[in-house]
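[1] Please work out how this folds:
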Amino acid sequence: MAQTKSVAELTDRDRRITLLSLSMVLFVSILDISAVNVMLPSIGRDLHATTEQLQWVVDIFMVVLASILMFAGSMGDRFGRRRALIQGLTIFGLGSLLSAIAIGPQMLIAARAVQALGGATMPPVALAIIGNVFLDNAQRARAIGVWGAIQGISLAVGPLIGGVLTDVASWRWVFGINVPIVAITGFLIMRTVPETKAAHARKFDPAGQVLAMVLLVSLSYAIIRVGEHGSNLVSSILFAVAALSLAGFVVVERTVNEPMLELRFFKSMPFTLANLIALFAFASNTGFSFINALFLQNEMGFSPLAAGAFLVPMAICTGALAMVSGRMVAARGARPSLILHAILIGLSGGALLTTASVDNPWIVYLIASILLGSAMGAANAALNNTALSGMPRSQAGVAGATMGVARQTGQAVGVAIFGALYNAGLRSGTSAAQAALPNWWIMVGSAAIILTLAIISGTPWARSSENTVAELIAD
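    Predicted coordinates:
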């Protein structure tokens, strides 16, 4: 691997090129996530995939990502972040290539799993490199600001790029375009990004890692299978495996010296409530996006490009509310933003409940998507602030990574539940609009739960638990 300068030897130009290459890492990883829903109907037709298989095209990425996210970050700390990033990019590029040439749904699902193995390393390690390369506080703040802007741009243009490539060429090009981007990004990283490691990296937790993956795979598979085949012996066994894996995971994490998931964090009520809110919020958001893509194209006759353009206002509102929420959190704390988030999700779900009785349901979907995008923008800064509040500075990275796992788990479970209920409704012979109704009730219920949790998170009782955690971790 090419030798690079040390962090101290980097010029301003070197740092700008480093930030460019690391921003490309984020762009390509989020682009693939935000574009895939638009492609699903085309993938279904070309590969003769069932709704269950299309769920797995999305869900396998989320499940693998959630399972190994913390492991991937610690690998960079232990063996070198630059090295881990190059390896992650290589695996992600290989998965993208295999996805582009997939000859059946099973091959595509397996290729997406390979993509996720690489993708789990990319954003957390790239962000850690930014923190170590930009030593000046002002420079670091600007670099992270650019990073956040790239994230918003990726979410906005991903569905558009996916729609254009699917319309003009094929859905395969959405995966194929990753390969040259990864190659260019890897070249820049090898030329400019210095190697950094953590002074004291966390040890691996192989038992916890395996149990976490078994838990998420078996739970997602059980939920998706119920939607496709109804409740039966296989789904019951899968639910039992998930329950046993959860119990085993808790036992392991309570006994090992350096657990993958620090359970003591959950003695902080704000931290626990923030993770629960993230679980419900991201399940609603990703579940809606999955159903939205299928409904607009299969039922309303939208082209992939039109379906992609349909999601742009949602992404714009996410970015706009994120800026407003950041100022609200700074001025008034996290609770007002989280309450606003709950109200907007409830309004979005309530609007979607009317889709079965209106002549132009796509208009309702558009309004609901704008409300939901605004809700997600209102939540991000508030969730991060609530989760990290009261945590020792030395544990902020682990606490933030735990929040990332909650988000990814919510996305995986959301696609599984929403897709299962939608599929079960279609199998029963109801219209697509009627089949989606249970999901919109889940959104309304999730909003009520989030509202309750948001109110509790700011109480003196919840805040008092932060000191307990700080003392425990210090010990």
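[2] From now on I want contacts and neighbour counts done on CA atoms only, so please keep to that.
    OK.
[3] Now Leu276: closest residue in space, sequence neighbours ignored.
    Excluding its sequence neighbours, the residue lying closest to Leu276 (Cα to Cα, 6 or more residues apart in numbering) is Ala406, at 7.5 Å.
[4] Wait, that neighbour touches Leu279, no?
    Yes: under the criterion of Cα atoms under 8 Å, Ala406 makes contact with Leu279 at 5.5 Å.
[5] Compare those two (neighbour count), which wins?
    Remark: of Ala406 and Leu279, Leu279 carries more neighbours, 25 against 22, as counted by other Cα atoms under 10 Å.
[6] Tell me which helix or strand the more buried one sits in.
    helix 269-294 (DSSP states H and E).
[7] Next SSE downstream of that helix?
    Heading C-terminal from helix 269-294 (DSSP H and E), you reach helix 304-310.
[8] What is the neighbour count of Val250?
    Val250, neighbours per other Cα under 10 Å, totals 15.
[9] secondary structure element for it?
    Following DSSP H and E, one finds Val250 within helix 233-255.
[10] Name the nearest residue to the residue nearest the centre of the chain, ignoring sequence neighbours.
    When Cα atoms, centre = their mean is applied to the chain, the residue found nearest the centroid is Gln408 (4.2 Å). In space, not counting the residues next to it along the chain, Gln408 is nearest to Ala66; the distance is 5.0 Å by Cα to Cα, 6+ apart.
[11] buried set for the strand or helix carrying Gln151?
    In this structure, Gln151 is located in helix 137-168 according to DSSP H and E. Neighbour-count burial for helix 137-168, counted by 16 or more other Cα atoms under 10 Å, picks out 140, 143-144, 147-148, 150-167.
[12] Kindly report the same for stretch 259-272.
    Under 16+ other Cα under 10 Å, the buried positions of stretch 259-272 are Pro259, Met260, Leu261, Glu262, Phe265, Phe266, Lys267, Ser268, Met269, Pro270, Phe271, Thr272.
[13] and if you look at stretch 124-132?
    With the criterion 16+ other Cα under 10 Å, stretch 124-132 contains buried residues Pro124, Val125, Ala126, Leu127, Ala128, Ile129, Ile130, Gly131, Asn132.
[14] Can you tell me what sits against that stretch?
    The contact list for stretch 124-132, computed with Cα atoms under 8 Å, 6 or more residues apart in numbering, reads 7, 19, 22, 25-26, 72-73, 76, 81-82, 84-85, 140, 143-144, 196.
[15] one more to put side by side:
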Amino acid sequence: MPAITSPASEHSPQRTAPTRHLAATTVLACLGVLVSYLPVVGVSVSLPVIQQALNASTTQLQWIATLFILPTAALLLTFGVLGDIFGRKKVFLAGLALVVVGCLVCLTANGVVQLCAGQALTGFGTAALMPSTLALLTHVRTDRRQRTQAIALWTASLGLGLTLGPLINGLILDHTSWRWIFLPCVIIGALVAVAGAYLLTDSRADRERHLDLPGQLLAVVTITSLVYAVIQGGVTGWGSAEVVIGFVVAAAALAAFVVTELRSPHPMLDMRLFSSLAFSGTAAVMCLTLFAQVGLVFTLSEYFGLVHHDSTFDIAIRLIALNGFTVVLGPLVGRLMVRTTPGLVLVAGLVVGGVGALLVSTFDASTGVAVSAAVIGILGIGIALATAPITTIAVNSLPPHLAPTAGAANSALRQIGSALGPAVFGVLLTNRTLSTLPGHLAASDLGATDRGTVLGMVSDAGIQAGAFLRLSTGPATAEARAVYGASFTNALHTCALVGGVGMLAAGAMALVTIGVRKTAHNAAAGS
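    Here you go, the predicted model:
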């Protein structure tokens, strides 16, 4: 397979577009990614309310969160190819339509199954929106400096969706049913689709692209089997036949996918992308970072809801800094990348984020607002510094004609990490809480009957049931909830350790594969 052409040596004709078209494309691309990310954390922080309303188990809650991300991760590359073949504008509008339909299904859901189906449809829409918005943006922003700043705005819009989702959901849940949390996406998605139909100009790939059905099928099998095995492992045990089979199928499908893509004349994922060390580094860093970020959002949402008994709006306020700094610092991060190097900003962000994640291990059942806000603020600053450079490095590390493919691959890896986050952290929360609960119960003042009742309820109904324990007397109930809180925070500490080490490991990987020094490539990006 021929080596990939370096960005410095690739010369492509500069496309020019009217200022109005540039502005409209940029705004609509940012609005599209905002719509696609509104449900991500918004639904996660609403899970305690959904659990009560639908009497859902921990495993069902994990699937509610995961079934949005799973099709996004599995189909991003395919929708990227479809956009290259049939037009990015068409895929963009189709993605908005799928998001609207999926949210309408969730809006009318009366059970876990329908809610999961709606989440999956919304995930299909997000799979179409992520590559099409980035491809539309990079098609009209050909100058490296402008592209870097535009990607920073695109990333800030992603962060805005993650920030506004919980706030909007919290306000809705304070006044009406949980189902209405899906209405904003329906309204905004429909309005953006109408505007896009009139204002966007379509674009396609500069080179011939073809669908890669074998590659797509193997990608779906790999990702679905892996996530299923992780989630099911926490339910039936890691040695159960179905979990082992799941991991074996995922490994076999991944190997077959790589071989298929290497041999295919028109691969869905061009393996030449990984001949760029910078791109390979960002791929691994992206997975680890999003794994830690989304997993910690899931964990902290459960902690504030189940241990502190906060409302959804209060949870959103507590977590606002986690993604809010991505919005506030977006323009500054764009300028920092131009003036220094994207690699330096990325490594700094991952170190700060890793320290913030590790500090979550200081939380207990009585941690105050000031302490939690400070720690989450540190974590949020780290995420803000790391998010934009990852995408920028991936796109700018390859020739211009491969930028849309690189963006789609980068987004796919983002979603794989996002899918594994709640799956793995949910398993850690459940297993660690259940393993430490008997010891905390034994050290409490509860009687044998009450200890058995608490352990039985949490084991049988899921760890969420611990937040709503009621025993025969008020003091016994208070003691039981305190014991549950201590066990849950033990689990939170384990998740914080995993998330923090993951982000620091991603920082070390970025330092080795990408580097922080200004090179000819970095100079070109900043010129």
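[16] And the TM-score between them?
    TM-score of the superposed chains, computed with TM-score structural alignment, normalised by the length of structure 1, equals 0.87; 456 aligned residues with a Cα RMSD of 3.0 Å.
[17] coming back round to it: superposed on structure 2, what's the mean shift for the helix holding Gln151 of structure 1?
    On superposition with structure 2, the mean distance recorded for helix 137-168 of structure 1 (mean Cα distance after the TM-score superposition for structure 1) is 3.9 Å.
[18] for that helix, packing partners?
    Helix 137-168 of structure 1 makes packing contacts with helix 12-47, helix 122-133, helix 172-176, helix 304-310, helix 312-332 when contacts are defined by 3 or more Cα pairs under 8 Å, 6 or more residues apart in numbering; DSSP states H and E.
[19] Please convert these to JSON lines, extending it with distance to Leu383 of structure 1.
    As requested, these are arranged in JSON lines below (distance: least, Cα to Cα, whole Å):
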{"stretch": "helix 12-47", "distance to Leu383 of structure 1": "20"}
{"stretch": "helix 122-133", "distance to Leu383 of structure 1": "17"}
{"stretch": "helix 172-176", "distance to Leu383 of structure 1": "31"}
{"stretch": "helix 304-310", "distance to Leu383 of structure 1": "27"}
{"stretch": "helix 312-332", "distance to Leu383 of structure 1": "10"}
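[20] what about those helices, which gets the closest to Thr452 of structure 1?
    helix 312-332 (18.4 Å; Cα to Cα).
[21] ok, average deviation of that closest one from structure 2?
    Per aligned residue, helix 312-332 of structure 1 averages 3.0 Å (mean Cα distance after the TM-score superposition for structure 1).
[22] That helix: which residues count as buried?
    Buried, per 16+ other Cα under 10 Å, within helix 312-332 of structure 1: 312-322, 325-326, 328-329.
[23] Let me know the closest of the residues you listed to Asn423 of structure 1.
    Met314 (24.9 Å).
[24] That closest one -> structure 2?
    Using TM-score structural alignment, the equivalent of Met314 of structure 1 in structure 2 is Leu322.
[25] isn't its match right up against Ile383?
    Yes: contact criterion Cα under 8 Å: Leu322 of structure 2 and Ile383 qualify, at 7.4 Å.
[26] And what about the nearest residue to Leu319 of structure 2 once chain neighbours are set aside, helix, strand or coil?
    Nearest residue to Leu319 of structure 2, sequence neighbours excluded (Cα to Cα, 6+ apart): Ile376, at 6.9 Å. Put simply, Ile376 of structure 2 is helix when judged by DSSP: H, G, I helix; E, B strand; the rest coil.
[27] which residues touch Ile376 of structure 2?
    Leu319, Ala321, Leu322, Gly356, Ala357, Val360.
[28] what's the farthest-apart pair in those residues?
    Longest span within the contacts of Ile376 of structure 2, Cα to Cα: Ala321 and Val360, 14.1 Å.
[29] Tally up the residues packed near Leu65 of structure 1, please.
    26.
[30] Now do the same for it: its match in structure 2.
    By TM-score structural alignment, Leu65 of structure 1 lines up with Thr72.
[31] Met376 of structure 1 too?
    By TM-score structural alignment, Met376 of structure 1 lines up with Ile383.
[32] Its match: neighbour count?
    31.
[33] now it: how far from Phe425 of structure 2?
    Separation of Ile383 of structure 2 from Phe425 of structure 2 (Cα to Cα, to the nearest Å) stands at 18 Å.
[34] swap in Glu261 of structure 2?
    According to Cα to Cα, Glu261 of structure 2 stands 31 Å off from Phe425 of structure 2.
[35] Give me the more crowded residue out of those two.
    Taking other Cα under 10 Å, Glu261 of structure 2 and Phe425 do not tie; Phe425 has more neighbours (29 against 19).
[36] and that one, what pairs with it in structure 1?
    Match for Phe425 of structure 2 (TM-score structural alignment): Phe418.
[37] Look up the closest residue to its match, ignoring the ones flanking it.
    Here the residue nearest Phe418 of structure 1, using Cα to Cα, 6+ apart, is Gly287, at 5.3 Å.
[38] Give me the number of neighbouring residues for the one you found.
    Neighbour tally, Gly287 of structure 1, other Cα under 10 Å: 24.
[39] do the same with Gly227 of structure 1
    23.
[40] same question, the one 4 residues further on
    Ser231 of structure 1 has 13 neighbours, counted by other Cα under 10 Å.
[41] give me the element the closest residue in space to it that isn't next to it in sequence is part of.
    Leaving aside its chain neighbours, Ser231 of structure 1 sits nearest to Arg225 (7.9 Å; criterion: Cα to Cα, 6+ apart). In this structure, Arg225 of structure 1 sits in helix 206-229 according to DSSP H and E.
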